[in-house]
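Chemist: what follows is a predicted structure for the sequence shown.
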Amino acid sequence: MSAYFSHLKNKEMIMMVEAQQKKQAKKMLWITLAMMAFSTVWGFGNVVNGYVYFDGTKIIFSWALMFLLYFIPYALMVGELGATFKDSEGGVSSWVNETMGVKWAYYAGWTYWACHVVYISSKGTGGLRAMSWGIAGNTQWYDSLPTVTTQFATLVIFLFFCWVTSRGVPVLKTLATIAGTSTFIMSILFILMMYAAPAINPHASFYSINLNWKNLLPNFNLKYLTSLSILVFSVGGCEKISPYVNRLKDPFRNFPKSMFALAAMVMVSAILGTFALALMFDPKVINAHFNEYVSNGTYMAFDRLGKYYHVGGLFMKIYAWCNVIGQFSTLVLSIDAPLRMLLGSREAKLYVPKKLLKLNKHGAYINGIWMVVILSGGLIVAQALLPNAQAVMAQLVKLNSTTMPLRYLWVFAAYVALRKHQKQFKSFYKMTKHQWLAYTAGIWCFFVTAICCLMGIYSTDPMTLLLNILTPIVLTALGLILPAIKKHEDARIG
């Protein structure tokens, strides 16, 4: 009998070992996580924006500094937060809730949602512009229309997709993934094909690249300082990869490897992409037609690449239609997902009025969608005062760069709070064992983000400056008012 039980025990141990081996086999390799993060964080638009805003190859110095002094510590902090709160599904709001308390978690959730108000208004504009390139091969007819007309069309598109959101259409998530993957692949192909272009078509007109210090070091002037938010916006979003930290083999060793590999890939992509654009575009011409290049730079690059390969506008049209699908499907997801994160959280029941928590028969937060309609729709209408559609697009790029990075502030605040109370939490991965270094990294990244966003508000255009100031103030005020309304509501019921 004892032999039987011994055999049974050995069999159970073997099964446990096999189960553990299978579990380990399913663990993710560090290079896999690096590739996933690369496709999530980076895009061709970031390369073009850097080239346009920072005088061509002069962006390289700034990219290097941004990756080394901001992006790498940012990613490593996200890894520690994700490893510590591996069972939290609310992302940044959950981290803030655990480290700073429920009220601060509400404000973190509100900030994440409020940042998307501007982003949402830019998707309709971006989608119509992509459609113009896809149909006509340019935006001359679109840009020649009165701004009131283009903004009315944008408003109609926006309202239609708000209605789509209220009906609940899950297929759009798949479309967004497909379109996003396609544009990402094309972005990588662009760099490779551009370097091959001189061999394919040696008689085409290419600009020569002069790699002296004058063409590599930026001019540290007002334009440079007020454009740094563009770079912060470009490298942000690492918190999206935090759930995957726990799926790595040996996270303590492999997560830093993933993040350094990610930084290396992004830096190589940024530098090679910058040189590829330098073969195409003269920074002096860009500065003379600044809004045109901000609005259309990616399409113009693919259009010129097609001419080098004797296929006309083929590459540009493929990219444009991928972008049409991506812009409009992302519009729906950007209306729906942040709203669900805000109103579906535990904090919402404590600080948000009940009317905003109302669900329709399709499971959508219908009054929350109306709030999006009023705020994002109001921004779309206000931009009808701008001189043309190119000015609208350029303003949205700048406004997004000063508002979207504000959500990263909560990541760094949560990290500093985590290290302050580290004895209360257990984690198998830490960015560093040294408390002073952890505090320095968290406070440094918080400071850089805040300063860049504040400097990014400045604009020589009065309308842009007004919107850059008013938008954060209005959204912050609304976030503070809602808890007061909830408190009055509870007092009246009580």
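Modeler: Thanks, I have it. Residues are numbered from 1 along each chain as shown.

Chemist: from now on I want contacts and neighbour counts done on CA atoms only, so please keep to that.
Modeler: OK.

Chemist: all helices for the stretch 1-150 of the chain, in order.
Modeler: Applying DSSP state H, counting those that start in this stretch to the stretch 1-150 of the chain gives helices spanning 2-25, 30-41, 44-53, 59-66, 72-84, 92-100, 102-136, 140-144, 147-167.

Chemist: ok, the closest residue to residue 129 other than its chain neighbours - contacts?
Modeler: Nearest non-adjacent residue to residue 129, counting by CA to CA, 6 or more residues apart in numbering: residue 139, 6.9 Å away. Counting by CA atoms under 8 Å, 6 or more residues apart in numbering, residue 139 makes contact with 129, 132-133.

Chemist: structure B:
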Amino acid sequence: MAENNKQKKLTLITLILMIFTSVFGFANMPRSFYLMGYGAIPWFILGGITYFIPFAFMMAEYGSAFKDEKGGIYSWMEKSVGPKFAFVGVFMWYSSYVVWMINICSTIWIPLSNTIFGIDTTSNWGILGLNSTQVLGVLGVIWVSATYLISKRGISKITKITSVGGIAVALLNIVLIIGAIIISILNKGQFREEITSTMSFVNSPNPAYQNVSSVLSFLVFALFAYGGIEAVSGLVDQTENPEKTFPKGILMAAAIISVGYSLGIFLIGIFTNWAGTLSGENINMANVAYVVMNNLGYTLGSSMGLSNSLSIQVGNWVARFVGLSMFLALTGAFFTLSYSPLKQLIEGTPAKLWPGKMAVIDENEMPINAMFIQTIIVAVMVLFVSMGGSSAKLFFTMLVLMTNVAMTIPYLFLSSAYISFRKKDNIEKPFIILKSKSFAIFIGVIVTAVVGFANFFTIIEPAIHGDYKSTFAMIAGPVVFAVAALLIYANGEKKKDI
């Protein structure tokens, strides 16, 4: 039995792939270039330096200090600050991932459609009298149910799928890098989006991103592009030699992701002219990744001297590859995030907070009953949104807005708890990156301030443009989730042995 458990442990490479799959969003690079051009690069560097890399340091220190704790970020915050603080933070964080799952159940079919047909045809899908939205809803229910049936068999099944997703994204980046370099050589170093001066890395070619408000909103986008590293923190206890492997995996993944975003944005400019390719009215945040990579294939073909029709075919096949890679990456992320946040919520928190047998962990170390309940909730919500008409869609839009801030507020909980973590000398810390306690506390304050600013600006930005409903929804989200968490906790406190 011990040998079987040993085989289930995560290796360094598997851990890095899981982190990479959960954090790195390939689409963030073409979306960033679409919004800011080369001007996106300094903001990603700033976000990496002031938030992502120091936050990754914190996660690594937490992870090695609490390597024997099964509750992930709940355990970290509970040991550093207290149980109520930790429960509110982890419950808000978990709630946002449930909404993310509901959203992905319907949108994951877009990259699959691009894989099969070369374009997004989901708006035309219909069968047995169901319209496209309803068909996507039914497919979403099948998807989340299949995820549950596979995931309940244990972490080894999840790691196989997430590893495929991580490899797919890595290959997609290799295609971008090699394709851009070949085009640069064939065009003798001439960029399609010319770099005229250092201001090319400051100003945006996008007319909508010319004022302070819009540029600051991009900083928020850059910060949120780094989100998700805490999601795999609950896997410390399932990692080989966790004291060394876990922090090493987090740091290596953080370095690759930080450099990768900036490099990818820079390379897109080699084969993409913003005004010529991305200024059309039909270009948007949902399809820009496919447009950019289709353009990579087309430009590669034309640079090699192929005919226009052949170049178009090359572009279409590259777009299909993008669709397949993003489908596999989303699949990997879905499996990881349908299990890891719930694992941390259930395993970390006192069992008597939860009704019935919801807190039961099976022989595969999976919170099997909680996973089943989560699957039912997601499936019902997907059907409600897809079958409920315009009012249901409006409700879901507001729900997404409510979780935009709620998803990142736990980062504030974690970074502020880190300050307390470093102050407590009674917590054994086998792995310390920030050697000076005062400097570590200073870094904790800086990260907390940066995330706090990002959340504050995210909340007020719609109101600046007159959209007060969105601002209200983003304020209401954290309030609603926090009140729900406090009610659950208060109810649990009435029971004994909590």
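Modeler: Here it is on my side, so go on. This one's a predicted model, so the numbers in the text were calculated from it and none came from an experiment.

Chemist: check contacts around residue 149 of the first structure.
Modeler: Taking CA under 8 Å, 6+ apart, one finds nothing in contact with residue 149 of the first structure.

Chemist: hmm, try it at 10 Å
Modeler: 142, 155, 384, 388-389 (CA atoms under 10 Å, 6 or more residues apart in numbering).

Chemist: separate out the buried members of those.
Modeler: Among those, those classed as buried by 16 or more other CA atoms under 10 Å are 142, 155, 384, 388-389.

Chemist: aligned to residue 176 of the first structure, what sits in the second structure?
Modeler: Applying TM-score structural alignment, one finds that residue 176 of the first structure aligns to residue 162 in the second structure.

Chemist: may I ask which helix or strand encompasses that match?
Modeler: Using DSSP states H and E, residue 162 of the second structure sits within helix 155-186.

Chemist: equivalent analysis for residue 394 of the second structure, please.
Modeler: Going by DSSP H and E, residue 394 of the second structure is in helix 389-406.

Chemist: wait, residue 366 of the second structure touches residue 341, no?
Modeler: No - in terms of CA atoms under 10 Å, residue 366 of the second structure does not count as a neighbour of residue 341; the distance is 11.9 Å.

Chemist: so the two - more neighbours on which side?
Modeler: Between residue 366 of the second structure and residue 341, counted using other CA atoms under 10 Å, the more crowded position is residue 341 (27 against 23).

Chemist: map the more buried one onto the first structure.
Modeler: With TM-score structural alignment as the criterion, residue 341 of the second structure matches residue 338.

Chemist: number of nearby residues for the residue nearest to its match when sequence neighbours are not counted?
Modeler: Spatial nearest neighbour of residue 338 of the first structure, chain neighbours left out: residue 113 (5.1 Å); criterion: CA to CA, 6+ apart. Using other CA under 10 Å, residue 113 of the first structure is surrounded by 23 other residues.

Chemist: any idea how far residue 113 of the first structure lies from residue 355 of the first structure?
Modeler: Look at residue 113 of the first structure and residue 355 of the first structure: by CA to CA, to the nearest Å, they are 17 Å apart.

Chemist: and what of residue 38 of the first structure?
Modeler: Taking CA to CA, one finds residue 38 of the first structure at 40 Å from residue 355 of the first structure.

Chemist: okay, the two: which has more neighbours?
Modeler: residue 38 (21 against 12).

Chemist: just list the residues touching the equivalent of residue 370 of the first structure over in the second structure, thanks.
Modeler: Alignment note (TM-score structural alignment): residue 370 of the first structure maps to residue 376 of the second structure. By CA under 10 Å, 6+ apart, the contact set of residue 376 of the second structure is 141, 144-145, 148, 370, 382.

Chemist: which element is residue 376 of the second structure on?
Modeler: Short version, using DSSP H and E: residue 376 of the second structure is in helix 368-387.

Chemist: run the angle between that helix and helix 389-406 for me.
Modeler: Here helix 368-387 of the second structure points in a direction 130 degrees away from that of helix 389-406 (axes from the mean of the first three to the mean of the last three CA atoms, to 10 degrees).

Chemist: I'm done for today, thanks for sticking with me.
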